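Novice: need coordinates for the below:
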Amino acid sequence: MNKAQLVTKIAEKTNFTKKDSEKVLKATIESIVEALTEGDKVQLSGFGTFEVKNRKARVGRNPKTNEEIQIPEFKQPAFRAGKDLKDIINK
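Specialist: Okay, here's the model as predicted:
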């Protein structure tokens, strides 16, 4: 499912226009991104948790040349599914 299909699905379920549904989706995504940027965790009960994880610097290998390369430390967004979501998917 892509963004346009998701907007259509939201519009059908809420009786909003597609334009309003797209605004709601955009605002939701922006709010989650802002929270993660500020270092906060976003927890949606029954759905899951969005958070930022720190990845330590490490040594990797270039698969073509087998040369060692330094991979710098970086932050990575992560999503952890909640119990209710896992139960629904595994039915």
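Novice: C-alpha from now on. contacts and neighbour counts both.
Specialist: Will do.
Novice: what's the closest non-adjacent residue to Thr17?
Specialist: Spatial nearest neighbour of Thr17, excluding adjacent residues (C-alpha to C-alpha, 6 or more residues apart in numbering): Ala11 at 5.7 Å.
Novice: which element, helix or strand, includes that neighbour?
Specialist: Assigned by DSSP states H and E, Ala11 belongs to helix 3-14.
Novice: and that helix, what does it pack onto?
Specialist: helix 18-37 (3 or more C-alpha pairs under 8 Å, 6 or more residues apart in numbering; DSSP states H and E).
Novice: compare with the first, here's sequence two:
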Amino acid sequence: MTHKELTAELAKRLGWTQARTSLVLESAVSIIGENLANSNSINIQGFGVFEARLRQERVSVNPVSKQRFLVPPKITPAFRPGQTVKDKLKNL
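Specialist: Just a heads-up that it's a prediction; the model follows:
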């Protein structure tokens, strides 16, 4: 589903204009992004948890030259689905 399709579906369900729905959706995404940047987790009940996870440093190997190099640690976003989402996916 694209951003445009999601906005249209939300607008239809809420009875709002697509412009208003798009603004609300962009605000929600912005809030989630800001919280993840600050290493806070976001729990949406019945949907899941967005969180920032620290990936440890590791040694990687270039397959062509066989040269080993160190990949530094980094913070990555992660999503853990809630039980409701897991149950819906299981029943497909």
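Novice: before we move on, back to that, what stretch of the second structure does the helix holding Ala11 of the first structure fall on?
Specialist: Mapped onto the second structure using TM-score structural alignment, helix 3-14 of the first structure spans residues 3-14.
Novice: now the residue of the second structure most remote from its centre: how far from Gln56 of the second structure?
Specialist: Distance from the C-alpha centroid of the second structure, by C-alpha atoms, centre = their mean, peaks at Ser65 (34.9 Å). Applying C-alpha to C-alpha, to the nearest Å, the value for Ser65 of the second structure to Gln56 of the second structure is 24 Å.
Novice: also Ile75 of the second structure?
Specialist: Taking C-alpha to C-alpha, one finds Ile75 of the second structure at 9 Å from Gln56 of the second structure.
Novice: the residue nearest to Thr17 of the first structure against Val24, yeah?
Specialist: No. Assessed by C-alpha atoms under 8 Å, Ala11 of the first structure is found out of contact with Val24, at 10.1 Å.
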